[in-house]
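A.B. asks: below is the sequence, then the predicted model.
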Amino acid sequence: MLQTVLYDGSFDGWLCAVFDVYDYKFGNAEIVTEARFRGNLFGAAHTVRNDARHSARVWKGLEAKLSGDALKDVYRTFLSEADGAETVLLQYVQHVFAHTTSVETDFSHPAVLYVTQMGRKVWREQHRMEAFVRFQRTGDGLYYGFIEPDHDVLPLIAPHFTSRYADQRWLIYDGRRRYGLYYDGERTETVELRFDEAVGGGRAASPVYDPSEELYQQAWKQYFKSVNIPARKNSKLHLQHLPRRYWKYLTEKQG
């Protein structure tokens, strides 16, 4: 019988769910967030109690068995938010712990192949967000960027922006998940925000622009236009490096 294991949606919560699968000896289990659970026809589900000792024990076990790149793929796959990813990750962990030698390149196992491919997919979006986020300066000197990524990449891009923009206050807001990263000049924290329709759900900071912001944006568009050489235009290559779905973030692509 399939045992449903419910957790709170956090990565630590997922690690605790893995711990409980082993602790309670659930032979056939699926891990589902409490928010997504819609009931079980064959009995009550098991709800995980978060315990830092349990999550640390599972993670230390994985650190002993996996390379740094494979550990990153586990975390990125979790952040993918793909349907069923938590259960596939459980199967991946079970395969890892069932062998004394490394299985992270055992692509004949569906869970290993899935985690490797999904980790790469999330990694690509992480780096595109690091390259394509454009900030708008508000009247109080805050630099604001809006994103709607397919995956929850904010935790992954935080170190990049904290390091690169350490001399200014900024906020990157994920409109799909309704939370953001805020850097106050000293440290970066996650914040939850709810925008009204006056700012398009957070898509634009134009109602609170610095007066010079529009001039800066026009100057950047003109610069982009001036360095674009029509004779060397390669639309196919351009779309490979800059997929159309990311254009909405780029000042130079607006208007």
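C.D. replies: Nice, I can see it.
A.B. asks: for the rest of this, base every contact and every neighbour count on C-alpha atoms.
C.D. replies: Fine.
A.B. asks: chain center to the strand or helix carrying Thr4: distance?
C.D. replies: Applying DSSP states H and E as the criterion places Thr4 in strand 3-7. Relative to its parent chain, strand 3-7 has a centroid offset of 23 Å by C-alpha atoms, centre = their mean, to the nearest Å.
A.B. asks: got a list of contacts for it?
C.D. replies: Under the contact criterion C-alpha atoms under 8 Å, 6 or more residues apart in numbering, strand 3-7 has outside partners 13-14, 17, 21, 26, 28-34, 37, 40, 45-49.
A.B. asks: structure two is appended below for comparative analysis:
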Amino acid sequence: MKPRTGERSAASRKALYGEGDDGLTESDVGENEMEELILICEDSVEGILTAIYRIYEWKLCGKRVKIQTGASDLCLFAQYREVMPDAECAAKVARTLRRRFGEQAWETISYALASEEADKSQAVYETVAAGLSGRIRGPLLQALAEPCIHRVFALSRSVHKVRERVLQFLRFQEITGGILYGEIAPDADVLAFVMPHFADRFPLENFVILDERRAAAGIHPAGKAWFLTKLSKQELDTLQQVGQQKDENEQEIEVLFQSFCRSLSILERQNQPLQQQLVPLKYRMHMTEFQKK
């Protein structure tokens, strides 16, 4: 006997909140089921997961509800509600997803949330709702016939490609104080996925990776755990100025490295379209070998 919709929603809330009574009451939002409710949240993992938590907290699962990052593309015939990010609520959702669907599924969802595509939040919410409802048989992310799950998988794969390119094209330079400094401006928010790689490679080095597109920095103190921080406009400008204060030996090494790269090229065999395919122009602005002196 199949569970009714109400029973499925109750089971989903139980999966998200746990075995005990969550003590929450029905919210006054979305009372008119004919009117679509759109939750506007911060464009971050914490913000989107908090919005998913609120949907279950307010017992809106199964109703006409969407999650939107930012206030663009407003709809006239819809009700809007802003959701502020809450670290504790986001952590509860993350723990539930890990427990119910496994670490691999959580990693795929995390990568999808790092995308810049506008529909990522809704695709992730619908995927989570499908999994918690119990209607997906077998591993959640193998049900690619579901449009939302297929979309999450595609977003995750796209972000994986961005991460791999950043790992290949990131160039560190030694600045005053012996600190390794690198700048990136990727199409996806992959800084959190890049930092573990370099922390593992350079555990005894002080290094900073700046994502200038998102005004964020990954900082790794030598021998300690790395962390991420958001930067104000003033902090971003200051850090970029510090990044220009190269060590004297570093400047000599850069010149030698550029000369080495030029000496490898064969003028008669240059293929600009192929070069741009392998090393896109948008990555070259931060690569030492393409800097003009």
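C.D. replies: In hand now; what should we look at? This one's a predicted model, so the numbers in the text were calculated from it and none came from an experiment.
A.B. asks: got a ChimeraX select line for the buried ones in the contacts of strand 3-7 of structure 1?
C.D. replies: To isolate in ChimeraX the members of the contacts of strand 3-7 of structure 1 that are buried, counting by 16 or more other C-alpha atoms under 10 Å, one can use:
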select :13,14,17,21,26,29,30,31,32,33,45,46,47,48
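A.B. asks: of the contacts of strand 3-7 of structure 1, which belong to helices?
C.D. replies: Mapping those onto helices (DSSP state H) picks out 13-14, 17, 21.
A.B. asks: ok, those vs Lys72 of structure 1, which is closest?
C.D. replies: Checking these against Lys72 of structure 1 with C-alpha to C-alpha, the nearest one is Trp14 at 15.2 Å.
A.B. asks: quick one, what contacts the closest one?
C.D. replies: Taking C-alpha under 8 Å, 6+ apart, one finds 7-8, 31, 86 in contact with Trp14 of structure 1.
A.B. asks: ok so, going back, which of the ones in helices among the contacts of strand 3-7 of structure 1 lies closest to Val199 of structure 1?
C.D. replies: Gly13 (33.8 Å).
A.B. asks: didn't that closest one look like it was pressed against Val48?
C.D. replies: Yes. Gly13 of structure 1 lies in contact with Val48 (C-alpha atoms under 8 Å); the separation is 7.5 Å.
A.B. asks: just to revisit the earlier point, just put the ones in helices among the contacts of strand 3-7 of structure 1 in JSON lines and tack on distance to Leu62 of structure 1.
C.D. replies: As requested, those are exported to JSON lines (distance: C-alpha to C-alpha, whole Å):
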{"residue": "Gly13", "distance to Leu62 of structure 1": "16"}
{"residue": "Trp14", "distance to Leu62 of structure 1": "14"}
{"residue": "Ala17", "distance to Leu62 of structure 1": "15"}
{"residue": "Val21", "distance to Leu62 of structure 1": "15"}
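A.B. asks: for the biggest helix by length in structure 1, buried residues please.
C.D. replies: Once structure 1 is assigned using DSSP H, the helix that runs over the most residues is helix 110-132. Residues 111-116, 118-123, 125-126, 128-130, 132 are the ones in helix 110-132 of structure 1 that count as buried (16+ other C-alpha under 10 Å).
A.B. asks: gap between that helix and the chain center?
C.D. replies: Worked out by C-alpha atoms, centre = their mean, helix 110-132 of structure 1 lies 10 Å from the chain centre.
A.B. asks: which residues of structure 2 does it align to?
C.D. replies: Across structure 2, the stretch matching helix 110-132 of structure 1 (TM-score structural alignment) is residues 147-169.
A.B. asks: ok, average deviation of the matching stretch from structure 1?
C.D. replies: With mean C-alpha distance after the TM-score superposition for structure 1, stretch 147-169 of structure 2 departs from structure 1 by a mean of 1.0 Å once superposed.
A.B. asks: next, count neighbours for Val194 of structure 2.
C.D. replies: 17 (other C-alpha atoms under 10 Å).
A.B. asks: that one -> structure 1?
C.D. replies: Using TM-score structural alignment, Val194 of structure 2 sits opposite Ile157 in structure 1.
A.B. asks: from His109 of structure 1, how far out is its match?
C.D. replies: 30 Å (C-alpha to C-alpha, to the nearest Å).
A.B. asks: need the contact list for the most centrally placed residue in structure 2.
C.D. replies: Central residue of structure 2 (C-alpha atoms, centre = their mean): Ala114, 2.0 Å from the mean position. Contact partners of Ala114 of structure 2, counting by C-alpha under 8 Å, 6+ apart, are 44-45, 159, 188-190.
A.B. asks: now, those residues that are in helices?
C.D. replies: 45, 159.
A.B. asks: show me where the stretch 151-255 of structure 1 has its helices.
C.D. replies: 154-164, 213-227, 235-241 (DSSP state H, counting those that start in this stretch).
A.B. asks: most packed of those helices?
C.D. replies: Each of the helices of the stretch 151-255 of structure 1 was scored by mean neighbour count; the highest is helix 154-164, a mean of 15, by mean count of other C-alpha atoms under 10 Å.
A.B. asks: that one vs structure 2, average distance?
C.D. replies: For helix 154-164 of structure 1, the mean distance to aligned residues of structure 2 following superposition is 0.8 Å (mean C-alpha distance after the TM-score superposition for structure 1).
A.B. asks: that helix - contacts with which helices or strands?
C.D. replies: Here helix 154-164 of structure 1 touches helix 110-132, strand 179-183, going by 3 or more C-alpha pairs under 8 Å, 6 or more residues apart in numbering; DSSP states H and E.
A.B. asks: the longest one packs against which elements?
C.D. replies: Read it as helix 110-132 of structure 1. helix 68-79, helix 85-97, helix 154-164.
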